[in-house]
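Colleague: Just a sequence and a predicted model for now, questions to come.
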Amino acid sequence: MFPLWPLAALLASLVSLSIGTSFAKHLFPAVGAEGTTLYRIVFATLILMALWRPWRQRWSRQDIGPLVLFGLTLGAMNLLFYSALKTIPFGLAIAIEFTGPLAVALWTSRRPTDLLWVAMAVLGLGLILPWRGLDAPGALDPVGMGFALAAGACWAVYIVLGQRVARKHGVLATPMGMLAAAVLVVPIGVAHAGAALLDSRWLLAGVAVAVLSSAIPYTLEMYALRHLPKRSFSVLLSLEPAVGAVAGWIVLGERLGALQWLAMGFIMAASMGAAWSAGRGPGET
């Protein structure tokens, strides 16, 4: 029997993340993508620091380097993804970003069927490239797509580094990584948004973004990960682009065309297939 509550927790985390990120886009006119990233990282760091209290742990110099690199990657990934959201729809930005973890999954698997997942991902990306010119209806901004692809590359590095620091430090790796991310993001956000960041209206909205986009999803995902098989978790996580597209439609009024939905479907199917394939044992077919 499939565990109901862990499944519900994972789906709830996807919904919370998607709503929080969609809501974050409303802050762009006031503080920009950079200022919104600052809000998310800083407030999420404070919440996770208070929750896990990593200062009680004794840290060595050897611990700091990998954690800083992990956190800088996390900060860059958030900055790049929010920059992508300035010009392309939320659901498609997630789908493009998913090429990062997809690449990691394919790198760790050596099955002939992996070529199928690569072909599906390439086809999905090909369907949303602006082949007919930037002025064609529904054409995506190539700069925004570039930001999303760069965020995907950071996500791939984040997964590799995250596995290493998590094995050594467990849940404490996240607040420490977020602290390093804040060191990167804060100067950039302040330089872009300046005094607008201190406006009480945007501060409260920033707290909401951090709670919905980071604190709640992280807590629910940790619960789901402890109770779901890793392969099932990864496959279900591949639903995020579709959930994001629905949230973008409801919260932001972003409507995707049939071809864009098809492209997103190909990328999601590739992600699911790669996750399922990577989780099989050597003798399975």
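Modeller: Perfect, thanks for sending it. Quick caveat: nothing in here was measured; it's all calculated off a predicted structure. Numbering: from 1, shown residues only.
Colleague: C-alpha from now on. contacts and neighbour counts both.
Modeller: Fine.
Colleague: What helix or strand is the residue nearest to residue 239 when sequence neighbours are not counted located in?
Modeller: Once flanking residues are discounted, residue 239 sits nearest to residue 268: 6.8 Å by C-alpha to C-alpha, 6 or more residues apart in numbering. Element membership of residue 268, judged by DSSP states H and E, is helix 258-278.
Colleague: neighbours of residue 86, just the number please.
Modeller: For residue 86, the neighbour count with other C-alpha atoms under 10 Å is 18.
Colleague: quick one, strands of the stretch 1-150 of the chain?
Modeller: For the stretch 1-150 of the chain, no strands turn up when DSSP state E, counting those that start in this stretch is the criterion.
Colleague: Hmm, residue 148 is touching residue 99, no?
Modeller: No: the criterion here is C-alpha atoms under 8 Å, and residue 148 misses it with residue 99 at 9.4 Å.
Colleague: Just give me how far the helix holding residue 268 sits from the chain centre.
Modeller: The chain centre lies 16 Å from the centre of helix 258-278; the measure is C-alpha atoms, centre = their mean, to the nearest Å.
Colleague: Please enumerate residues in contact with it?
Modeller: Here helix 258-278 makes contact (C-alpha atoms under 8 Å, 6 or more residues apart in numbering) with 91-92, 95-96, 98-99, 101-102, 105-106, 108-109, 111, 113-114, 116-118, 120-121, 123-128, 231-232, 234-236, 238-239, 241-242.
Colleague: Okay, buried residues for whichever strand or helix holds residue 182 please.
Modeller: Using DSSP H and E, residue 182 maps to helix 173-193. Buried residues in helix 173-193, counted by 16 or more other C-alpha atoms under 10 Å: 173-186, 188-190, 192-193.
Colleague: tell me what it is packed against?
Modeller: Using 3 or more C-alpha pairs under 8 Å, 6 or more residues apart in numbering; DSSP states H and E, the elements in contact with helix 173-193 are helix 28-52, helix 61-85, helix 142-169.
Colleague: is it possible to export these to JSON lines including mean neighbour count and distance to residue 281?
Modeller: Shown next, in JSON lines, are the helices and strands packed on helix 173-193 (neighbours: other C-alpha atoms under 10 Å; distance: least, C-alpha to C-alpha, whole Å):
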{"stretch": "helix 28-52", "mean neighbour count": "22", "distance to residue 281": "35"}
{"stretch": "helix 61-85", "mean neighbour count": "21", "distance to residue 281": "29"}
{"stretch": "helix 142-169", "mean neighbour count": "20", "distance to residue 281": "20"}
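Colleague: okay, now the one to match up with it:
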Amino acid sequence: MRRVLDRPTASTISTTSPDAVPGRLAGVAAMAGSGLSNQTGAAIGALAFPVLGPLGVVAVRQYVAAVVLVAVGRPRPWAFTRRQWWPVLLLAAVFGTMNLTLYSAIDRIGLGLAVTLEFLGPLTVALAASRRRLDAGCAALAAAGVVVLMRPRPSTDYPGMALGLVAAGCWASYILLNGVVGRRIPGVQGPAVAASVSALTFLPAGVWVALRHPPTCGAVLCAVAAGVLSSAVPYLADLLTLRRVPAQTFGLFMSVNPVLAALVGRVVLGQSLGVPEWAGIGAVVVANAAALATRPRRDAAADHA
């Protein structure tokens, strides 16, 4: 949140009151561009699946994410203590697993459904510590949406659905680990090192894919575009956004990503969805939005800490 090490978080960015910062329209435009770029990148990456497979595409995306984050964060890993290293290594493992399971799910069940299932991760984190009845209702609504999406049908791909749920668990873990890393390591040095470690672990996979199925120029360009559009552009756009709008507003806007994913999947990949699927996606989106929109003010303020 994925969204995604390829996304900055409020814990690693110093935000200020939106009333004191000009250019809020620029922040809104950046949010829109970030979401659209992220989903378009995933769709373009899916075009390379027949040649590179999800593993090859994710490997290239990890390389791009590492280059971007190292350039921005300029980390000094030699100065890290053991207490700083262990959450960074866990973050690296979660980062790679999250993207691999998400792209594998996209390959099996389509972009819209995969991204919708993945969004259960941040929703679970948002609701886990809450005791409000409204949040219990949000959880029930999201669960109903998942039941609709995973209802038994001859065409139901349960392994693909399971991969989407694993990606959701990874995103939830990513959010929690990023909070730990942000408290222990200044700036984005931690995510930058985690992205680099993840990219290194994918080097053998990238070599294996290239030797087994020699990539075409078009497939490589699609994979690189996926890395740029789903890693570099969203990261830089979110840096801009989180300095101009409250983190709560940012989270609300992110909630529409499953809808964007379904629309992009339809336009770019020709993946059409029926009324029940749209209803399930809508239920998860509404649950996310309601949970974030009604968070106590003190919780929203904590996002800026």
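Modeller: Noted; the coordinates are in hand. Bear in mind the structure is a predicted one, so any value in this text is a computation, not a measurement.
Colleague: And residue 224 of the first structure? What does it align with in the second structure?
Modeller: Mapped onto the second structure by TM-score structural alignment, residue 224 of the first structure lines up with residue 241.
Colleague: what sits against the closest residue to that match other than its chain neighbours?
Modeller: The shortest distance from residue 241 of the second structure to any non-neighbouring residue, by C-alpha to C-alpha, 6+ apart, is to residue 27 (4.5 Å). Going by C-alpha under 8 Å, 6+ apart, residue 27 of the second structure touches 240, 241, 242, 243, 244, 245.
Colleague: among those, which are in strands?
Modeller: Using DSSP state E, no member of those sits in strands.
Colleague: re the thing from before, how big is the offset of the helix holding residue 182 of the first structure relative to the second structure?
Modeller: When the second structure is superposed, helix 173-193 of the first structure averages 2.7 Å from its matched positions, counting by mean C-alpha distance after the TM-score superposition for the first structure.
Colleague: could you check the angle helix 142-169 makes with that helix?
Modeller: Interaxial angle of helix 173-193 of the first structure relative to helix 142-169 (axes from the mean of the first three to the mean of the last three C-alpha atoms, to 10 degrees): 150 degrees.
Colleague: contacts for whichever helix or strand comes after helix 173-193 of the first structure?
Modeller: Next helix or strand after helix 173-193 of the first structure toward the C-terminus (DSSP H and E): helix 200-210. With C-alpha under 8 Å, 6+ apart as the test, helix 200-210 of the first structure has contacts from 20-21, 23-24, 27, 30, 36, 39-41, 43-44, 196-197.
Colleague: The same query, at a cut-off of 10 Å, please.
Modeller: 16-17, 19-27, 30-31, 35-47, 196-198, 211-216 (C-alpha atoms under 10 Å, 6 or more residues apart in numbering).
Colleague: Return the mean post-superposition distance for that helix against the second structure.
Modeller: Helix 200-210 of the first structure, aligned to the second structure and superposed, deviates on average by 2.6 Å (mean C-alpha distance after the TM-score superposition for the first structure).
Colleague: ok, now stretch 143-152 of the first structure?
Modeller: Stretch 143-152 of the first structure sits 0.3 Å off on average (mean C-alpha distance after the TM-score superposition for the first structure).
Colleague: one step back: wait, doesn't the match of residue 224 of the first structure sit right on residue 254?
Modeller: No: between residue 241 of the second structure and residue 254 there is no contact under C-alpha atoms under 10 Å: 11.6 Å.
Colleague: Comparing these two, which shows the higher neighbour count?
Modeller: Taking neighbours as other C-alpha under 10 Å, residue 241 of the second structure and residue 254 compare with residue 241 leading, 27 against 22.
Colleague: contacting residues around that one?
Modeller: With contact taken as C-alpha under 10 Å, 6+ apart, residue 241 of the second structure is in contact with 15, 23-32, 34, 234-235, 247, 249-250.
Colleague: Same question for residue 205 of the second structure.
Modeller: The contact partners of residue 205 of the second structure, taken as C-alpha under 10 Å, 6+ apart, are 55, 56, 58, 59, 60, 211.
Colleague: Looking for the alignment partner of the first one in the first structure.
Modeller: It stands for residue 55 of the second structure. So residue 55 of the second structure corresponds to residue 34, using TM-score structural alignment.
Colleague: What separation do you get for that match and residue 174 of the first structure?
Modeller: In this view, residue 34 of the first structure and residue 174 of the first structure are 21 Å apart by C-alpha to C-alpha, to the nearest Å.
Colleague: Hmm, residue 143 of the first structure is touching residue 87, no?
Modeller: Yes: if you go by C-alpha under 10 Å, residue 143 of the first structure and residue 87 touch, sitting 8.1 Å apart.
Colleague: residue in the first structure matching residue 211 of the second structure?
Modeller: By TM-score structural alignment, residue 211 of the second structure lines up with residue 194.
Colleague: Could you check how far the counterpart of residue 124 of the second structure in the first structure is from residue 144 of the first structure?
Modeller: Using TM-score structural alignment, the equivalent of residue 124 of the second structure in the first structure is residue 103. Separation of residue 103 of the first structure from residue 144 of the first structure (C-alpha to C-alpha): 20 Å.
Colleague: before we move on, what about residue 54 of the first structure?
Modeller: 36 Å.
Colleague: check contacts around the alignment partner in the second structure of residue 238 of the first structure.
Modeller: Under the alignment (TM-score structural alignment), residue 238 of the first structure pairs with residue 255 of the second structure. Taking C-alpha under 10 Å, 6+ apart, we find residue 255 of the second structure in contact with 35, 116, 119, 122-123, 249, 284-290, 292.
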